[in-house]
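J.: predicted model and sequence follow; I will ask about them next.
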Amino acid sequence: MKIVVIDGQGGGIGRLVIEKLRQEFEQKVHIVALGTNGLATTAMLKSGANEGGTGENAIVVNAKKADIIIGSIALMVPDSMTGELTDKMAGAISRSEAKKVFVPLNKCDVYIAGVISEPLPHYVDHCIDIVKELMGGMKNV
């Protein structure tokens, strides 16, 4: 099971996601940390990712190989994350056959109806619950 966690800016969302994944699944999953910049990648690697990559090409290549992609809903919006997310990155993520689990933060001018504003850790807990459900239906877990 290859879980790709993508983040930008300081990597805080990705760091928290990876910490929670490690708490829940320990070493049963392979986590790839992909940052739009080196700071984000480093933060995610320190939180327990198996490997990491930085930049557009790393995200484009690894999105194709993922079973699950986790990150902010901003990953679907070109030029989000203060311009760090390119069209090519957003396209590769959206076209990936991986299951996608998004944290619904209202920071990229995208608002999701029906989503109640909660603190980030609560959203991440919901993401982990979704990953557990997805893994229940996947082979080689």
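T.: Thanks, I have the structure now.
J.: going forward, measure contacts between C-alpha atoms and count neighbours the same way
T.: OK.
J.: check the offset of stretch 65-72 from the chain's centre.
T.: Counting by C-alpha atoms, centre = their mean, to the nearest Å, stretch 65-72 is centred 5 Å from the centre of its parent chain.
J.: tally up the residues packed near Lys107, please.
T.: Residue neighbour count, defined by other C-alpha atoms under 10 Å, stands at 12 for Lys107.
J.: sticking with it, tell me its helix or strand.
T.: Applying DSSP states H and E as the criterion places Lys107 outside every helix and strand.
J.: what residues are up against it?
T.: By C-alpha atoms under 8 Å, 6 or more residues apart in numbering, Lys107 lies in contact with Ala74.
J.: take the one below as the second:
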Amino acid sequence: MKIAVIDAQGAGLGKTVIKKIRKEIGLNIHITALGTNPTATSNMLKAGANHGLTGENSICNFCNTNSLDSIIGPIGIICSGGIKGEITSSISQSVFNLNCTKYIIPMQKHGIYIPGTINLKIKNIIEEIVSDIKKNIEKLS
């Protein structure tokens, strides 16, 4: 199974997601870290991603030329100008156009509020994502 985790800034969320996948699923899954900047990519690689790509051109090229089972990231990845401007319109369009499951983590940031998510904890959301990935792996087996 091939997944990508995309994040910006220091990739705190991306790191957490990758660590949880590695802990719960192990090495049987190929994770590509897509960072908008070198710090984000480096932090996700340290968390256990197999390889990483940095910057708009690399992220867009990867999304446009690779087949993935899923991509995971905060809600800002589908918004032009999201994550304090680090998500360009090209990145958000490339992510949106991927033909895979998109696990979008609702954050109470970026000026976007999703009703019903205010009491959700990021930890629980990540656990639900990892659980769904496990189910998808079982289906492929």
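T.: Yes, it's here. The structure displayed is predicted, hence computed values, not measured ones.
J.: what would you report as the TM-score here?
T.: Superposed pair, TM-score by TM-score structural alignment, normalised by the length of the first structure: 0.91. Supporting alignment: 139 aligned residues with a C-alpha RMSD of 1.4 Å.
J.: can you check which helix is longest in the first structure?
T.: Ranked by number of residues, the top helix in the first structure under DSSP state H is helix 120-136.
J.: what is it packed up against?
T.: helix 12-25, strand 99-103 (3 or more C-alpha pairs under 8 Å, 6 or more residues apart in numbering; DSSP states H and E).
J.: mean deviation of that helix from the second structure?
T.: Helix 120-136 of the first structure, aligned to the second structure and superposed, deviates on average by 2.3 Å (mean C-alpha distance after the TM-score superposition for the first structure).
J.: show me what that helix is in contact with.
T.: The contact list for helix 120-136 of the first structure (C-alpha under 8 Å, 6+ apart) reads 13, 16-17, 20-21, 24, 68, 70, 101-104, 141.
J.: which pair in those residues spans the largest distance?
T.: Pro104 and Val141 (26.3 Å; C-alpha to C-alpha).
J.: quick check: chain neighbours aside, which residue is closest to the alignment partner in the second structure of Met76 of the first structure?
T.: Counting by TM-score structural alignment, Met76 of the first structure corresponds to Ile78 in the second structure. Excluding the flanking residues, the one nearest Ile78 of the second structure by C-alpha to C-alpha, 6 or more residues apart in numbering is Ser92, at 4.5 Å.
J.: about what we covered before: for the longest helix of the first structure, the distance to its chain's centre please.
T.: Using C-alpha atoms, centre = their mean, the offset of helix 120-136 of the first structure from its chain centre is 12 Å.
J.: run a quick neighbour tally on Val131 of the first structure.
T.: 19.
J.: now the one 3 residues further on
T.: Counted with other C-alpha under 10 Å, the neighbours of Leu134 of the first structure add up to 14.
J.: counterpart of it in the second structure?
T.: Aligned partner of Leu134 of the first structure by TM-score structural alignment: Asn136.
J.: could you measure from its match over to Thr117 of the second structure?
T.: Distance, Asn136 of the second structure to Thr117 of the second structure, using C-alpha to C-alpha, to the nearest Å: 24 Å.
J.: and Cys60 of the second structure, by the same measure?
T.: 29 Å.
J.: returning to what we had before: for Leu34 of the first structure, find the nearest of the helices and strands packed on helix 120-136 of the first structure.
T.: Among those, helix 12-25 comes nearest to Leu34 of the first structure, with 8.8 Å by C-alpha to C-alpha.
J.: packing partners for that closest one?
T.: strand 2-7, helix 38-46, strand 68-72, helix 120-136.
J.: quick revisit: out of Cys60 and Thr117 of the second structure, which sits in the more crowded spot?
T.: Cys60 (17 against 14).
J.: so the more buried one sits against Ile87, correct?
T.: No. The criterion here is C-alpha atoms under 8 Å, and Cys60 of the second structure misses it with Ile87 at 11.0 Å.
J.: what's the counterpart of Ala40 of the first structure in the second structure?
T.: So, by TM-score structural alignment, Ala40 of the first structure is matched to Ala40.
J.: counterpart of Phe126 of the second structure in the first structure?
T.: Not Phe; residue 126 of the second structure is Ile. Going residue by residue (TM-score structural alignment), Ile126 of the second structure aligns to Val124.
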